[in-house]
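[1] What follows is a predicted structure for the sequence shown.
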Amino acid sequence: MSRTRFDGLPPGKVVSHLGVMLLVAVVLGVVVSGLAIPFAGVLGFSARNVSESVDDLPQQLETEQLPQRTEVQDADGKTIATLYDQNRVNVPLRQISRTMVEAIVAIEDFRFYQHGALDLKGTMRALFTNQAAGGVTQGGSSITQQLVKLTLLNQADTDEERKAATDDTYGRKLRELRYAIALEKRHSKDWILERYLNTAYFGDGAYGVQAAAQHFFSVNAKDLKLRQAALLAGLVQSPEAYNPTRNAAQAKVRRNVVLDRMAQLSVITEADADKAKDRKLGLRVQEQPNGCVNSQAQFFCDYAVRWLMTDPALGATEEERRRLIFNGGLTVRTTVDLRFQKAANDSVSSHVYKDDLAVGGLALIEPGTGNVKGLAQSRPMGKRKGETFLNYTVPTRYGDAAGFQPGSTFKAFVLASAINQDIPLSQRFPAPNPGRFPLNEFQTCEGPYQSSEVWMPKNSTSSSSAPNLYEGTQKSVNTFFINLEKVTGICEPWKLARQMGITELTKANIIPSFTLGVADVSPLEMAEAYATFAAQGLHCDARPVTEIADAQGNVLKKYEKSCTQVLASPVANAVNDVLRGVIGPGGFGAALYPGQPAAGKTGTTNGNNSVWFVGYTPNLAGAAMVAGVNPQGHPESLDGKSVGGRTLYSSSGSTTAGPIWGDAFGVIAQWLDDIDFTRPSTTDIRGLLFTVPAVTGKSYDEAKALLEGLGLNVVNGGTVDSAVGAGLVAYSAPGTGARLAAGDTVTLFISDGTPKKKKNKGGGTPGTGDTGGTPGPGDTGDTGDTGDTGPGNGNGNGNNGNGNGNGG
């Protein structure tokens, strides 16, 4: 046989053939048997050099966890998106059909269970055949050797490591041999075969047999039939060359080769092989979408992923967190309700079209939990015209969009502060039009506002000359609220807004026009803030994820709700009662009534750059927004723009943004429990509140007993860094002196005895800017509603005035 193979070969080819044979003998002598080297000095190698090079190689191959796709699920466990760098789902060998196992062994390494790490017969057979043919016609690597190569390539982090894993050199072959021997020593044949079937690339983006079975045939690996298994087994040799979705003819030829080999080895009968060969490929291709762009909750999904990316528990660096999220085979259980999401999507897209020079958005959040139930915006995710990757519904750190000014929706924070300061709901304040307000009469957190300017804002709505809190809010009277803010001061409303979820407010926003809306915010922030009113003063941080589990189903982390009482419940109840007037008879939002108790507030910025409606029932809060943008993406007036198929000659929170909220809530109401708000007492909360006593330094049980004796609910907030003795209460939230009522919640934080380290924030302090200056030009320099003149915001440049807000 050997003599016949050499017949007709050129002399050089014969020499090459013999040389390779001798080299193999040397390598096998050193690596496999450990016996004396039968040949030396072959093709420049000495036995000593080969032996030393092998001894220098690592003894073990570390097999890291294979990258697997992550599933993002809705609140009910339905998959809404998959995330992956490699589309793979690991399965144990027992969940792979026996036919598939037989097919892959037959075509790749039929003596797999008889030989060790190296199949000597197979290697020599392939060597002779390839040398005689002048090229590679047979593969000689065992499944174990193939697994080593795939593992090294899969775990390569750099181009240099990837090159080393694929170099066609004897050094690489030696290394693979050493690793293969180590694998065979450490693991069973079944483990190696299972790992191989889960590691191998089958083409068309499918890694591992489970993903391949799902992709090409829409079945699980355990259900693969003969012709399906034969096709997949044939793909691993050259996944793209035999890709059945692109090269069906070549794929069928390769499948039939596998069937013939199985019949030759008596794994199947000749009749079974012939019957399968006569059949079509039987593809039922099922694409596995990657990323949030393919989700029916695109921007919610994107928000959830970016929210997880900020969690240090998932990795020390952003890259480590990303690797876990996209390669960890996680199951991410979120809070989204797809019924709510669809209602939001339908409402937003029907009122603002994707190609409009405007952006519409709606955020939905559950009071008392912070669960984000849906996020929708008019521009879908993508790169085409009318699409974007900017998430306009969430804060900048989660979506990159800068937000929009909220107008009169900020008046609710002044209203709540006034009620908290015992100002009766029946108290009246002047509402001149225009008003005249010396700016130094307003109190900031550091004393009187430093300006000698006089502010002369106007009203866009009519009311009595001195409305009370009900009328002033229902009619959204600018000068009424400015007079109210003079009494409350700016500091308390500013702090309250931050406590309720508008966390990106800065000291530059503590200006007289605060009540008219001075900071760029997102719909999610406004929904979170107003949900606090619905939850009777209990603020809960927005939460898109409840838990994540690993590929085996073990819960890695639960995300518990994070809630703090920031307003006494009677104060929140009073706010709810006042804001019900906005959706009640005579209110700007009366037409938006969703069929069950609801409250809300409109908001419009001067020039109609953005319009808002933030509304809520006792069990769901939502913030709708429509903002004008120019072709470059910068804010500009909605006036004159075609939005949702109609030209806006004027716009307002109630007529432009309100219908988005109203239509969505009109659908969602059927799934909400029919409950009502708690009415405030006839004394308008006066006399119902008491102050939280000091509990720092007390034991948890002692502090809990004291607070519960006052009728308060007590929650353990866990341990924190504190100089207070370990195990004792470090502080409470709300803190000492806060005014609450029976039934409100106080969270106790326990000291771990370690003083909190001071952080060097670095950088200088914010510039003071032109305090009290007139409004400046630009997107952030909009004046107050209908000609209001806003004071400068002191942003360091002194150019951007903020006097936003209007009546409706």
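    Thanks, I have the structure now.
[2] okay, CA-based contacts and neighbour counts for the rest of this
    Will do.
[3] now the residue nearest in space to the middle of the chain, what's its secondary structure?
    The chain has Val305 as the residue nearest its centroid, 1.6 Å off, counting by C-alpha atoms, centre = their mean. At Val305 the chain is in helix, as set by DSSP: H, G, I helix; E, B strand; the rest coil.
[4] okay, now the one to match up with it:
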Amino acid sequence: MLLVSAILGVLVAGLAIPFAGVAGIAARNAADSMQDLPADMEEQALPQRTRILAADGSPIATIYDENRVNVPLRQVSKVMRQAILSIEDYRFYQHGALDLKGTLRALITNQAAGATVQGGSSITQQMVKLTLVQQAKTDEERRAAIDDTFARKIRELRYAIAYEQNHSKDWILERYLNIAYFGDGVYGVQAAARHYFSVDARKLNLQQAATLAGLVKNPVGYDPTRYGDRAVTRRNTVLDRMAELNVIPQEKADKVKARSLGLKITPNRNGCLVSAAPFFCDYVINYLKQDPALGATADEREQLLKSGGLTIHTTIDLRFQKAATNAVEGHVYPRENAIGALALIEPGTGDVKALAQSRPMGTRKAAGETFINYTVPKEDGGARGFQGGSTFKAFVLAQAIRQGESMSEMLPAADPMTFRESDYLTCGDEPYGYGSFSVPNSTGDGRPKNMYSGTQQSVNTYFLGLTQKTGICKPFKLAQDLGVNLTNPTGGPEGSAERTPNFSLGVADATPLEMAEAYATFGARGMHCDSRPVTKIDDANGTEVKSYPKTCLQALPKAVADAVNDVLKGVTAPGGFAQYIAPSQPSAGKTGTTNSANSVWFVGYTPNLAGASMIAGADANGSPSSLIGKVVGGRTLYDASGSGTAGPMWGETFKAVEQWLDDETFVPPSADEVTGVLVNVPSVAGRSVDEATAILEGANFEVAVAPGMVDSGYGRGLVAYSSPGSGVPSSSGDTITLFISDGTPYVKPKKDKKGKKNNGRDRGRGR
């Protein structure tokens, strides 16, 4: 080793120092340096790009620090291997770590020129240098890896010897082809082949291979996207060298040299900014950065995502994403002082199907661009959200049903009404306070309401009365259980209180993702599932390294959720505020409008898809302000509402995607388990009293029989009709009265000449 070190020290010193007057000193230092260096260099995995895929397997984003895709040597075309060996180290398979002939040739050339004009490094030495650069963690380490010094060359040579001892030539060539930089942001032969020629490395032809082989010497100076003429000259040099070595005939080299480069560029698409779903992509990355299984710190997890060569399988449906994006962009424009946002989630799985917002991703504030994700909560890399308005009434509604309040009970709903704080109990069953406050209505007619009518008309004072029954603690806790991130229940330095008597009016902030997740629980019959953007992660070899199963818990009894659905169906049914935006499939939902119309919402769902649509007034930094007087979607708003302003975005999205949704219906609520649920009265006309009674009692009604008989075409003793009549919605437990036929059809009373009814029999119809 000492002898070899001394000889190599002279040779390498001659390459590093044009005039080898210090060769003797260099040789002595080389011997010492070679002995001091470790025998092996740590073999770290090469950084590779990570792909993010949609649910159907189509790519939505690529993220990386180095745009590289490792491939085995067998997947690199033969002509590419020949080209790189011809121009860089044609005796690679004949020599060891150092090519003595090549080194001597370079030494003589450099001595004659008085400068370093030719390198003598073997492919193994070059691979070592590239590895040292790639593994450098500081600027000092990077400079040391490329400095043209005697010490650096000795270090490279020692490591090269170790590589040659421990690995095959094919392994070294494979690593070299994968680690080399090919310019324009691409590393490794596979990424270079895809970028410059849109082919895989195994399909590279002679013309393409010669071009790529020529780049590794000076990937910046020969960059074909910037310096086409230089790249052609360098390619031709490679072709001539291949002909000189009899790898290819000279005639073939000349034929290819006459051609252009034949570039077919596939653009580098690094990061979420160029994704088809940029804010969903951003959500995925922030979601995974919170997973301790991917690293001890957020920085380590991010590094893994950018260099681990992972394949991330997500839940997004690009058809749904396109529909949501079109709807949002059509209703709120980027540079307007408003934000439109929409999130879609699948009930029963929590799969996030789409996230869309009106402000595009980017840095150009003048164009309305931003990196703030308004669709997701702060902990997932988003914003704190905007006040949810009356969409929070659903939580009070669900809690009231869960604790057994009658859905048909009428409560005062005057406009306005004054309420006492002492009538609202906190989590400690103590009065909220001892003052009073007044609440107005923006809808309703001032008459008493039950859960159905109070919700359909979104009557504030009705829900303030209902909250007296539930207390303010349980609806608040229920909203948290359903996925709404309520973190400031009692106010204080961080902001105003969220757990207050008027909680149902939506004083708390929320994001579309949170509200879609919460309402998806109703659609899934009380099964709450955490929002899930990722299903699994594969490593660079395609092996699954982490799965993300759905995380679901039964947050509400099925009967309670069914009853909530039954009530919220009235919002999208004829007579409801959202009747004109509803899709053809069964749907339910709730509108929301805040004071001063700072934000308006519509949160709606079918049995298999939930969506939250929001438009909020906001300046360029996202600070809340009223929508009134602002230009939104190209027109000035003089009023704003959940159904009329935010609702159309939701409606357009659901009408576009319902073609891909299975036709499902909501399960009718069980009157045995829910008090006061409305049920359509069954038709019993023409049946015996016993049959009619059995049918009605089976539908959870009480039955009474009216005295006497009435005219009817049905047989005597059969039921003529009921009151309430067939098809009339009535509360479970209500009494249905049966009227019995006397067997004689009804005859309309005759009038005398003066237009008065005669005194003949006038048996009441009761219809």
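    Now that the structure is in, tell me what you want to look at. In this text, all values refer to a predicted model and were calculated from it rather than measured experimentally.
[5] overall similarity of the pair, as a TM-score.
    Here the TM-score for the pair of chains, by TM-score structural alignment, normalised by the length of structure 2, is 0.84; 659 aligned residues with a C-alpha RMSD of 1.8 Å.
[6] any idea what the residue nearest to the centre of structure 1 aligns with in structure 2?
    In structure 2, the residue matched to Val305 of structure 1 (TM-score structural alignment) is Ile285.
[7] swap in Leu83 of structure 1?
    Using TM-score structural alignment, the partner of Leu83 of structure 1 in structure 2 is Ile63.
[8] what's around its match, how many residues?
    Around Ile63 of structure 2 there are 23 other residues, counting by other C-alpha atoms under 10 Å.
[9] ok, now Tyr353 of structure 1?
    Using other C-alpha under 10 Å, Tyr353 of structure 1 is surrounded by 20 other residues.
[10] list the contacts for it?
    For Tyr353 of structure 1, the contact set (C-alpha atoms under 8 Å, 6 or more residues apart in numbering) comprises Ser378, Arg379, Val643, Gly644, Gly645.
[11] I'd guess it is in a strand, am I close?
    No - going by three-state DSSP, the assignment for Tyr353 of structure 1 is coil, not a strand.
[12] which residue in structure 2 lines up with it?
    Mapped onto structure 2 by TM-score structural alignment, Tyr353 of structure 1 lines up with Tyr333.
[13] Please report how far its match lies from Asn373 of structure 2.
    16 Å (C-alpha to C-alpha, to the nearest Å).
[14] Show me what Glu43 of structure 2 lines up with in structure 1.
    Checking TM-score structural alignment: Glu43 of structure 2 goes with Thr63.
[15] Please, which helix or strand holds the nearest residue to that match once chain neighbours are set aside?
    Excluding its sequence neighbours, the residue lying closest to Thr63 of structure 1 (C-alpha to C-alpha, 6 or more residues apart in numbering) is Thr151, at 7.0 Å. In the assignment (DSSP states H and E), Thr151 of structure 1 maps to helix 143-154.
[16] For that helix, name the packing helices and strands.
    With contacts taken as 3 or more C-alpha pairs under 8 Å, 6 or more residues apart in numbering; DSSP states H and E, helix 143-154 of structure 1 sits against helix 159-166, helix 170-186, helix 189-199.
[17] Tell me the counterpart residues of that helix in structure 2, please.
    Using TM-score structural alignment, helix 143-154 of structure 1 pairs with 123-134 in structure 2.
[18] superposed on structure 1, where does the matching stretch end up, distance-wise?
    On superposition with structure 1, the mean distance recorded for stretch 123-134 of structure 2 (mean C-alpha distance after the TM-score superposition for structure 1) is 0.2 Å.
[19] who's in contact with that stretch?
    Counting contacts by C-alpha under 8 Å, 6+ apart, the residues outside stretch 123-134 of structure 2 that touch it are 88-89, 92, 97-98, 141-142, 145-146, 156-157, 159-160, 163-164, 172-173, 175-176, 179-180.
[20] buried sites along that stretch?
    Ile123, Thr124, Gln125, Gln126, Met127, Val128, Lys129, Leu130, Thr131, Leu132, Val133, Gln134 (16 or more other C-alpha atoms under 10 Å).
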